[in-house]
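**Student:** Have a look at this fold, sequence not included:
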């Protein structure tokens, strides 16, 4: 079936008209990097459950994508919208690759940039921006995910040092990281939450990669333990006071997911459109059936709405007006719609949809994790519910 002159997903609502030429050029550059450097290997990495983080990070750093929305210390200070578009293009290849950039820039680097000392910024950020140093973000614990306030990891004063004990779980890049942002509960100051930039070479720090995953297989997921890890006071993030520190970092990461989920959904739909145009069923293309077109139309409309929401939130963030509940709206809606699109696309690909020859099942599997991390759907529903009613339902 000829598709000459067919409307593309992006041209359906002329969404490119909402972007600056600079943003479009950046998107094109990252898309080309994804197609040429990442996509040829992603199925292999996913199937093997391995990804060459140490090899990829410097390449991504050379493109200026690590911590790109931060200013100074080797970071370009780009707009939030530009950063979102980068997340979108990386996740169009695989959620794990977007996670690499998101955890490095929006969690580990942002924590140091926003809450660290000048000395910490100069020590860590240039190398992290270049991809020469890898960071991870240790908040989630085996028994405390959605309730970080219940964390059991402790920090105890010992003279001019701190002694850290505890464990963190589901931590991206921890087993390959040079520095871990560790959040702990102080035993010396009303059990307030404090943060530290801990070199992973510190005695007592150990990490191991988590295996047997059925999602985010092209991503390094680890757990790490702190066994009487001694760090000087200058490893503490001095500006972080209480849970506002780690929660602000999570809001940064969630923003990237708002755009990233759009990329995963778009890749599913593009692959499906190509497939149904060539797949012959009962002597005509699958694309020529009304039920096929109804599914495609519904998915395209939801995808366009998700893209518009992401761009709107990007504008709000660029203007410094975005609120946490607005990020929750974006994360809740866009991931929920993306996983619905992935599942629907799989139905159109039939049995072919479960193979790694096509990206759909891989995206669907990844989105199961994206639906959960950086706040489950239920958490974001409660954030939005509290904003609308003025009543907290968390407890």
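**Tutor:** Right, received. Where do you want to start? The structure presented is a predicted model; accordingly, all values stated were derived computationally and were not measured.

**Student:** CA atoms for contacts and neighbours, from now on please.
**Tutor:** Will do.

**Student:** what about residue 65, which SS state?
**Tutor:** What DSSP: H, G, I helix; E, B strand; the rest coil gives for residue 65 is coil.

**Student:** and the gap between the closest residue in space to residue 150 that isn't next to it in sequence and residue 83?
**Tutor:** The shortest distance from residue 150 to any non-neighbouring residue, by C-alpha to C-alpha, 6 or more residues apart in numbering, is to residue 144 (6.2 Å). According to C-alpha to C-alpha, to the nearest Å, residue 144 and residue 83 sit 30 Å apart.

**Student:** neighbour count winner among the two?
**Tutor:** When residue 144 and residue 83 are compared for neighbours, residue 83 comes out ahead with 25 against 15, by other C-alpha atoms under 10 Å.

**Student:** What residue, apart from its backbone neighbours, is nearest the more buried one spatially?
**Tutor:** Spatially, and ignoring its direct neighbours in sequence, residue 83 is nearest to residue 69 (6.2 Å; C-alpha to C-alpha, 6+ apart).

**Student:** Thought residue 85 was touching the one you found, still the case?
**Tutor:** No - assessed by C-alpha atoms under 8 Å, residue 69 is found out of contact with residue 85, at 11.6 Å.

**Student:** Compare the two (neighbour count), which wins?
**Tutor:** The residue with more neighbours, out of residue 69 and residue 85, is residue 85; 27 against 21, by other C-alpha under 10 Å.

**Student:** next structured bit after the helix ranked longest in the chain?
**Tutor:** If you go by DSSP state H, the chain has its longest helix at helix 244-278. Note on helix 244-278: by DSSP states H and E, the next helix or strand toward the C-terminus is strand 280-281.

**Student:** Give me the contact list for that following strand.
**Tutor:** Strand 280-281 is contacted by residues residue 286 when judged by C-alpha atoms under 8 Å, 6 or more residues apart in numbering.

**Student:** show me where the stretch 251-395 of the chain has strands.
**Tutor:** 280-281, 284-285 (DSSP state E, counting those that start in this stretch).

**Student:** ok, and here's another one to check against it:
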């Protein structure tokens, strides 16, 4: 056996062994699928700034859909949140845009209907989403509202008999350019509470326009959406959502997924930087033999290992039903901060090649900036945790 195959990988503390054998098999299958079917597409479409439609068909055939939802997808019984997290990690390890596309569809959109809809709505929409015959999107952020959208949502909903009329705008909505179902959050003009609506593709007055010029998550097709007298039926209002508190519950459960994506981004950058260091020759020897390069690699591995421990325990708490918002916020703030450090060190190891797409690390380096900000900035998540540990709110 060669020395190469005996070297430890990014899972330095063997966190994958926390999964039962059957779930490790699913993870292994996902890893092969992502490496063989997805990775060859990534750089081409990242450079184009386009989403590859063939990716949907590839995921459809993969058998990796809706694994963590009881009664939907395969297997029919829900798998653990720990496995769901590691699957998000594996996707982001290949490409953060792919993980984001999947997280928006299978996490934010799917879970909004799963948790916020009644049984009739779940039966109406989720089987097609679980099979990826229909794609979902999640429209919360607005052009003038991000962190303050809970109290300052400008998109409105007005009841008119058996229909609702939606007006306003949303921004940074992933998948929205091609999604079949978009979960739109709007403030009810009558009671001032936030409610959720499933707006179906082609509804008059609903216009998504792709945001151009992004330097991060370029495969994700984010859109700015305008809603002009968009009429949706009462049957398309999520029946179990009555205030922003219900929206916050959905975000609480999906925020942990972003932490896993940040971990995967770290791992992907680290693995490429490590491989580069072992083959790049300077002064007659590989740069992996230099002390300063080894120092950077070890600091990367330390951040990866600490973050993996945090998010693994977070998912286990979720599986046990004792998972809290402040725990999700601490993970999002901490892991994305460590990710920023890792991708910077990896770019440093590659020198000038660290900004060239061909060498992969540049993609992780730029994509990390989006993960650092979305689903709650570091500052907002810090204030959530700060309130939890001090009992004092610093929100203004």
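**Tutor:** Ah, there it is. What you are looking at is a predicted structure, and each value in this text was computed from that prediction instead of being measured.

**Student:** what residue of structure 2 takes the place of the residue nearest to residue 83 of structure 1?
**Tutor:** Aligning on TM-score structural alignment places residue 69 of structure 1 opposite residue 68 in structure 2.

**Student:** contacting residues for its match?
**Tutor:** Applying C-alpha under 8 Å, 6+ apart, the residues near residue 68 of structure 2 are 77, 78, 79, 80, 81, 84.

**Student:** at 7 Å instead, please
**Tutor:** 78, 79, 80, 81, 84 (C-alpha atoms under 7 Å, 6 or more residues apart in numbering).

**Student:** quick one: secondary structure of it?
**Tutor:** coil.

**Student:** For residue 145 of structure 1, give me its contacts.
**Tutor:** Neighbouring residues of residue 145 of structure 1 by C-alpha under 7 Å, 6+ apart: there are none.

**Student:** gap between it and residue 372 of structure 1?
**Tutor:** For residue 145 of structure 1 relative to residue 372 of structure 1 (C-alpha to C-alpha), the value is 10 Å.

**Student:** Same question for residue 278 of structure 1.
**Tutor:** Using C-alpha to C-alpha, one gets 35 Å for the distance from residue 278 of structure 1 to residue 372 of structure 1.

**Student:** quick one, helices of the stretch 51-200 of structure 2?
**Tutor:** Assigned by DSSP state H, counting those that start in this stretch, the stretch 51-200 of structure 2 shows helices spanning 54-62, 81-94, 96-102, 110-116, 119-130, 149-152.

**Student:** Save those helices as a markdown table, and put in distance to residue 7 of structure 2 too.
**Tutor:** Output for the helices of the stretch 51-200 of structure 2, formatted as a markdown table (distance: least, C-alpha to C-alpha, whole Å):
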| stretch | distance to residue 7 of structure 2 |
| --- | --- |
| helix 54-62 | 30 |
| helix 81-94 | 19 |
| helix 96-102 | 26 |
| helix 110-116 | 39 |
| helix 119-130 | 38 |
| helix 149-152 | 47 |
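
**Student:** wait, residue 220 of structure 1 sits on residue 177?
**Tutor:** No - using C-alpha atoms under 7 Å, residue 220 of structure 1 makes no contact with residue 177, being 10.1 Å away.

**Student:** With neighbour numbers in mind, choose between these two.
**Tutor:** The residue with more neighbours, out of residue 220 of structure 1 and residue 177, is residue 220; 26 against 20, by other C-alpha under 10 Å.

**Student:** Residue 373 of structure 1 versus the more buried one, what's the distance?
**Tutor:** Residue 220 of structure 1 is 15 Å from residue 373 of structure 1, by C-alpha to C-alpha.

**Student:** ditto for residue 275 of structure 1
**Tutor:** Per C-alpha to C-alpha, residue 275 of structure 1 is found 31 Å from residue 373 of structure 1.

**Student:** What is the end-to-end distance of stretch 226-246 of structure 1?
**Tutor:** Terminal-residue distance, stretch 226-246 of structure 1 (C-alpha to C-alpha): 18 Å.

**Student:** Show me what it is in contact with.
**Tutor:** Contacts of stretch 226-246 of structure 1 (C-alpha under 7 Å, 6+ apart): 115-117, 160-167, 192-198, 202-206.

**Student:** ditto for stretch 133-140 of structure 1
**Tutor:** By C-alpha under 7 Å, 6+ apart, stretch 133-140 of structure 1 touches 103-104, 107-108, 127-128, 148, 168-174, 177-183.

**Student:** quick one: contacts of stretch 311-326 of structure 1?
**Tutor:** Residues outside stretch 311-326 of structure 1 that contact it (C-alpha under 7 Å, 6+ apart): 79, 80, 81, 251, 383, 384, 387.

**Student:** what's the closest of those residues to residue 265 of structure 1?
**Tutor:** Within the contacts of stretch 311-326 of structure 1, the smallest distance to residue 265 of structure 1 is 18.4 Å, found for residue 81 (C-alpha to C-alpha).

**Student:** Quick check: chain neighbours aside, which residue is closest to that closest one?
**Tutor:** Looking at residue 81 of structure 1 with C-alpha to C-alpha, 6+ apart, the closest residue is residue 314, at 4.6 Å.

**Student:** Now for the one you found, how many residues are close by?
**Tutor:** Around residue 314 of structure 1 there are 25 residues (other C-alpha under 10 Å).

**Student:** okay, now the nearest residue to residue 82 of structure 1 once chain neighbours are set aside: neighbour count?
**Tutor:** Once flanking residues are discounted, residue 82 of structure 1 sits nearest to residue 23: 5.7 Å by C-alpha to C-alpha, 6+ apart. Residue 23 of structure 1 sits with 19 neighbouring residues when counted by other C-alpha under 10 Å.

**Student:** ok and the helix or strand containing residue 23 of structure 1 relative to helix 80-93, angle-wise?
**Tutor:** Taking DSSP H and E as the definition, residue 23 of structure 1 sits inside helix 21-33. If you take axes from the mean of the first three to the mean of the last three C-alpha atoms, to 10 degrees, helix 21-33 of structure 1 sits at 20 degrees to helix 80-93.
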